[in-house]
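S.K.: Fold the following.
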Amino acid sequence: MKILLVEDDEALSAILVQNLAAHHYVVDAVHDGESGWTYASTFDYDLIILDLMLPKLDGICLCQRLRSENDTTPILLLTSESASTAKVSALDAGADDYVVKPVDTQELVARIRALLRRSSNCPLPIMTWGALFLNPSTCEVTYDGLPLTLTTKEYELLELLLRTSPNLLSVEEILDRLWSSDDFPSEATVRSHIRRLRQKLVEIGAPQNFITTVHGRGYYLGTLQSEPRPAPTPEQDKQPNYLEFLNHLWSKTQPKALEQLEVINQAIAALQAGTCSQELQAEARQIAHKHVGTLGTFGLNQAMELARLLEQEFSSQTMLSSQQAERLEPLSIALQQTVQLTAKIQSVPGTQSQPNSTIVSIPLQIEPTPRANPRVMIVDDDHAFLRMLPTLLQPWHFNITTLGEPQQFWAVLEAVQPDALVLDIHMPEINGLQLCQALRQQPAWRRLPILVLSSVTDLSTQNLAFTLGIDDYLCKPIVAIDLANRILNRLQRVQAWSQS
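M.R.: Modelled structure (predicted):
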């Protein structure tokens, strides 16, 4: 199966090509929308994968242009925007599906298989021909119950014959479907692969004419298709060299990323000086957008969230003010530091627990708080997390009291008289939501800003928290500047209310 990938992030493109090739897809990869249009209108593909934001011609416009030319090839859009408006725009433009960055390669491959099944004449996920079984989900092939070991190209050739038989496939059609546009093999190459594939099938018990040759015209499967048998048990997909591949790619991606992030610093400096152009702000947004996908695909989730925050800020339709730019500076420097300090990718994203702390440090001061040194009390049974907080939040000059023994909550609360309270939900012998409910029943604490910081992410718990009187709900892990800004936001609201 042949796929066109249009993605301007070269690191992400390389990762996707590697994963798709491991699942026996042939991939043409280009890096801008105009090249995507040229390839899509010149060659035949089974599927097209487009990034939403592309140079020269964005993914939405490219999708619309393809559909206006009556191109019915399935299209899957990649986007870092999880908002429903972005998804609706993608589907309205003619896309068949979308995947939100950072790309989970297993989900991507599953969605590709689903789209190909929808557009294929063969709806069964397991393809059979006589005693032959081919499982596209696991890339396993058996004949009469015996496993058949094939090279990548032999597998692709057999799958293509299964999808098209009993129709005849010419050598030219095979070359077009199984080799990328950058390769130029001869017809003898196809005949050589056919000969080796036929030999392996015969050795395992298939008849000599299982792959039938029509001299001068092409090939087809010559036996009748039998009833489907139970699918073979899938084996776990193993990629022992994938982590090595990721680290090799990161060693080339890291210096380029740091160089591109300098553009964001330039845009922030220009905004602060009042000399920034719309073009520079748009370029900064494009770079932040690109790094949401890149960093997330490498498993650098904290850096990804920083890039996402920058992208959201730069997405403003109007020019950002100098005050807004000051808030962006800590984000940008924290992102650069995180990228620079990541010397090695520790584990394959999505397969092992990623190294991840609860909060990201940003060692910079930002705009002053609503009042001098507001008192913030933070209650959590995670003692390591509590030890980090005073240092991490020092730039905002909060007067922080941490409490790791929730049983002492009421005594410490009365002694500290906090201006804002941050609570975990699940703690020994006490529940953060119950504490909130009790506080709201006491007149002295009814207007105390209360924020939940928890690893519990389900919507039902969040809705319950707001019903019980929580002012804000934050999910771990969280970036330091985000926690500080959310606290400041609640303090500013209380200050505005008291002055009204």
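
S.K.: From here on, just use CA atoms for contacts and neighbour counts.
M.R.: Will do.

S.K.: Beyond the longest helix along the chain, next helix or strand please.
M.R.: The single longest helix within the chain, with elements called by DSSP state H, is helix 242-273. Remark: after helix 242-273, the chain's next helix or strand is helix 278-297, criterion DSSP states H and E.

S.K.: Go through the helix or strand just after that next one and flag the buried ones.
M.R.: Going down the chain from helix 278-297, the next helix or strand is helix 301-314, by DSSP H and E. By neighbour count on 16 or more other C-alpha atoms under 10 Å, the buried set for helix 301-314 is 301-311, 313-314.

S.K.: Pull out the buried positions in the following helix or strand past helix 301-314.
M.R.: Heading C-terminal from helix 301-314, the first helix or strand you meet, by DSSP H and E, is helix 322-341. Buried residues in helix 322-341, counted by 16+ other C-alpha under 10 Å: 322, 325-336, 338-339.

S.K.: Which other helices and strands does the next helix or strand after helix 322-341 contact?
M.R.: Using DSSP H and E, the helix or strand that follows helix 322-341 in sequence is strand 359-360. Applying 3 or more C-alpha pairs under 8 Å, 6 or more residues apart in numbering; DSSP states H and E, we find strand 359-360 packed against strand 478-479.

S.K.: one more to line up against the first:
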Amino acid sequence: MRILLVDDDELLMEALATNLIANHYAVDVATNGEMGWEFVCLFNYSLVLLDLNLPDIDGISLCKKLRTRNYKMPILLLTARDDQEDKVRGLDAGADDYVVKPFDFQELTARIRALLRRDSQNILPILSWNNLSLDPRTCEVKYQEQLLALTPKEYALLELFLRYPKQVFSPGAIIESLWAGEDPPGEESVRTHIKGLRQKFHAVGMAKDTVQTVYGLGYRLKAAEKEKPLPRKKKSQNLALSGVNSSPNGDRSGSVAHRQATTSERIAQAWTEKFQAVTRERVAILDSCVATVFDNQGNDEFHRKARMTAHNLAGSLGGFGFPEGSKIAKKIEQILINQSFSSEDKEQFIKLVQELQLELQHQPFQTNGKSKVASDILLLTISDNVGFTEQLAKLAPEWGVKTAIASTAAAARKLLQQELPDAILLRIAFPEAEGLALLQELHYLKPSLPIAILLEGGTLENRLAIVHEGANLVLPEPVSCQNALASIVELVANSGWGAKIMIVDDDPQALQLLKIALQPWGFQLTLLDDPKKCWDLLETTNPDLLVLDLEMPDFNGIELCQVLRSDRRWGKLPILFLSAHQDKQSQNQAFAIGADDYICKPVRGAELAHRILNRLKRSKVTT
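M.R.: Have a look, this model is predicted:
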């Protein structure tokens, strides 16, 4: 489905477009009303998202124009104005819904899905090909009831083939269809996505030539003559722990909370890589306009620019995970609405700009400047010792820990269905089969989840059994609540949760696979497919560890590592090479110029995660 975004705030629209594309929508962006009208005349859209405050024609007028020309697609108005009169005017003009900035990306995409479901013209049938199916309403792809995790471009490519199963598409036609409104890539990108689609088909038992190459012409979908059925998997009692289906990336929590966290991570990464610098420039405009606006009140151009800057910040910061920053920007905008200012207005303005600068010093979705590892750990304590758990809950806030308590294994399973914690404290008294069984389930639920055991009694064999089932730490009882909390905080910190990992690889598909493999481990991932931008991105992200591909255009991994090792700031940054070159010469060359580790492709996600964790622990010891 194709969506048009019309808003002059390019920063916010680019972030929203990134989020929608990740949800398998095709997106076009127009920065003014006239451009939006031209797009509607050229293309068929399933939905138009329209800002009320546009520089040339206001959103309500454009909405009326669309409706008078008999365009039936749903229209969603998006604005920083929260006046009831504006809402009524917008709905009377033909809008289907109205969202006030700042907005939550999850809520906005849910409203978009609701509008698309409501529009009968967009209720599309499920597209099928033998045992393969694609549901445009839910954007789910299944083969023999098994869910396939496709990238947005792979999904769009498959949808194109399924809608026109007998047609041959040239690389140029595919580019025109999949990259409409974007800068078109080269034909090599088409071949990369075709290869990725074939690999995922083959992995689930489909024929290798399901996507067939018609030499000299292009590609088409070919019916597989014999498709290997998927082996039936034995149902494990461990799956009952989560109460939901496994997600495509291997994390078995599958809860709404987990999906929201994944979206938050994606937005936070986009903020760090691209939007943080632009936002700082906007705040700098406000900081520098005190003299031009308040002291030289006749400068209308600076006044207008400052007001528009505050308006854009108010609309975008909430969506980027800074709700308090959005409120501050709204207060600044209210001051700038006036044409003349008092000394009190100037003092209040300066104070608000300083508050905004302070608010933007921490990362998105954090309520203060501390990292989550130090200030927002969710700990699930599973123990029937009421006195201990009550005392632990009282002391936990002092350590930046939130607590959830379950007195039985059944109660713990129910809590885990609602939200996945950052760490678990489980009490086991030997001989106790139920505690060991629950420990096994917890480790199966998420292998990277830090688990500490309160052990009553037990021998060396008992400790070994606990460690084999996935425990990370054993605390013999009796133990004080203070020591238990200190141990949990240290355990989470050493687990790599929140560690900033930057990966440089010129293959976008390889980056996406690494992202899927590493996200369940709680890393903050920064992905870069252009090695020329490595230095600038290092400055803005300040990673804890760098992963480099060996062979890349312009600057290869060896050259990048040499430059970093010669720099005083980055000389001690842990650097891990991930390469398809398995020869000893390449490995020796990497270690000779300062690499900390060298891993040969292909590599399992768990192995790579453990190598990263081990390297992070060693770097903490040496610093």
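
S.K.: Report the TM-score for the pair.
M.R.: Aligned and superposed, the two chains score 0.55 in TM-score terms (TM-score structural alignment, normalised by the length of structure 1); 336 aligned residues with a C-alpha RMSD of 4.2 Å.

S.K.: about what we covered before: from the buried residues of helix 301-314 of structure 1, which single one is nearest Gln260 of structure 1?
M.R.: Ala307 (12.2 Å; C-alpha to C-alpha).

S.K.: Could you tell me how far the residue mapped onto that closest one from structure 2 is located from Arg611 of structure 2?
M.R.: Under the alignment (TM-score structural alignment), Ala307 of structure 1 pairs with Ala329 of structure 2. Using C-alpha to C-alpha, to the nearest Å, one obtains 43 Å as the distance from Ala329 of structure 2 to Arg611 of structure 2.

S.K.: Just give me the residue closest to the centre of structure 2.
M.R.: Taking C-alpha atoms, centre = their mean, the centroid of structure 2 lies closest to Arg266, which sits 1.8 Å from it.

S.K.: quick one: that one from Phe275 of structure 2, how far?
M.R.: Counting by C-alpha to C-alpha, the gap from Arg266 of structure 2 to Phe275 of structure 2 is 12 Å.

S.K.: for Asn131 of structure 2, same thing?
M.R.: Separation of Asn131 of structure 2 from Phe275 of structure 2 (C-alpha to C-alpha): 42 Å.

S.K.: which one of the two has more residues nearby?
M.R.: Neighbours were counted for Asn131 of structure 2 and for Phe275 using other C-alpha atoms under 10 Å; Phe275 has more, 18 against 12.

S.K.: and the more buried one, what is it in contact with?
M.R.: If a contact means C-alpha atoms under 8 Å, 6 or more residues apart in numbering, then Phe275 of structure 2 has Leu11 as its contacts.

S.K.: Nearest residue to the match of Ala307 of structure 1 in space, please, no chain neighbours.
M.R.: Residue nearest to Ala329 of structure 2 in three dimensions, not counting chain neighbours: Ala314, with 4.8 Å by C-alpha to C-alpha, 6 or more residues apart in numbering.

S.K.: Count the residues that sit near the one you found.
M.R.: With other C-alpha under 10 Å as criterion, Ala314 of structure 2 counts 26.

S.K.: Report the separation between it and Thr279 of structure 2.
M.R.: According to C-alpha to C-alpha, Ala314 of structure 2 and Thr279 of structure 2 sit 11 Å apart.

S.K.: Tell me the secondary structure at Phe133 of structure 1.
M.R.: Classification of Phe133 of structure 1 using DSSP: H, G, I helix; E, B strand; the rest coil returns strand.

S.K.: so it makes contact with Met127?
M.R.: Yes: using C-alpha atoms under 8 Å, Phe133 of structure 1 is in contact with Met127, at 5.9 Å.

S.K.: More neighbours: the two, which one.
M.R.: Taking other C-alpha under 10 Å, Phe133 of structure 1 and Met127 do not tie; Phe133 has more neighbours (25 against 19).

S.K.: State the distance spanning the first to the last residue of stretch 142-162 of structure 2.
M.R.: Using C-alpha to C-alpha, the two ends of stretch 142-162 of structure 2 sit 13 Å apart.

S.K.: again with stretch 47-61 of structure 2
M.R.: First-to-last residue span, stretch 47-61 of structure 2, C-alpha to C-alpha: 17 Å.

S.K.: in that stretch, what's buried?
M.R.: In stretch 47-61 of structure 2, counting by 16+ other C-alpha under 10 Å, buried: 47-54, 59-60.

S.K.: outside of it, which residues touch it?
M.R.: Applying C-alpha under 8 Å, 6+ apart, the contact partners of stretch 47-61 of structure 2 are 2-8, 32-34, 73-79, 89-90, 93, 112, 116.
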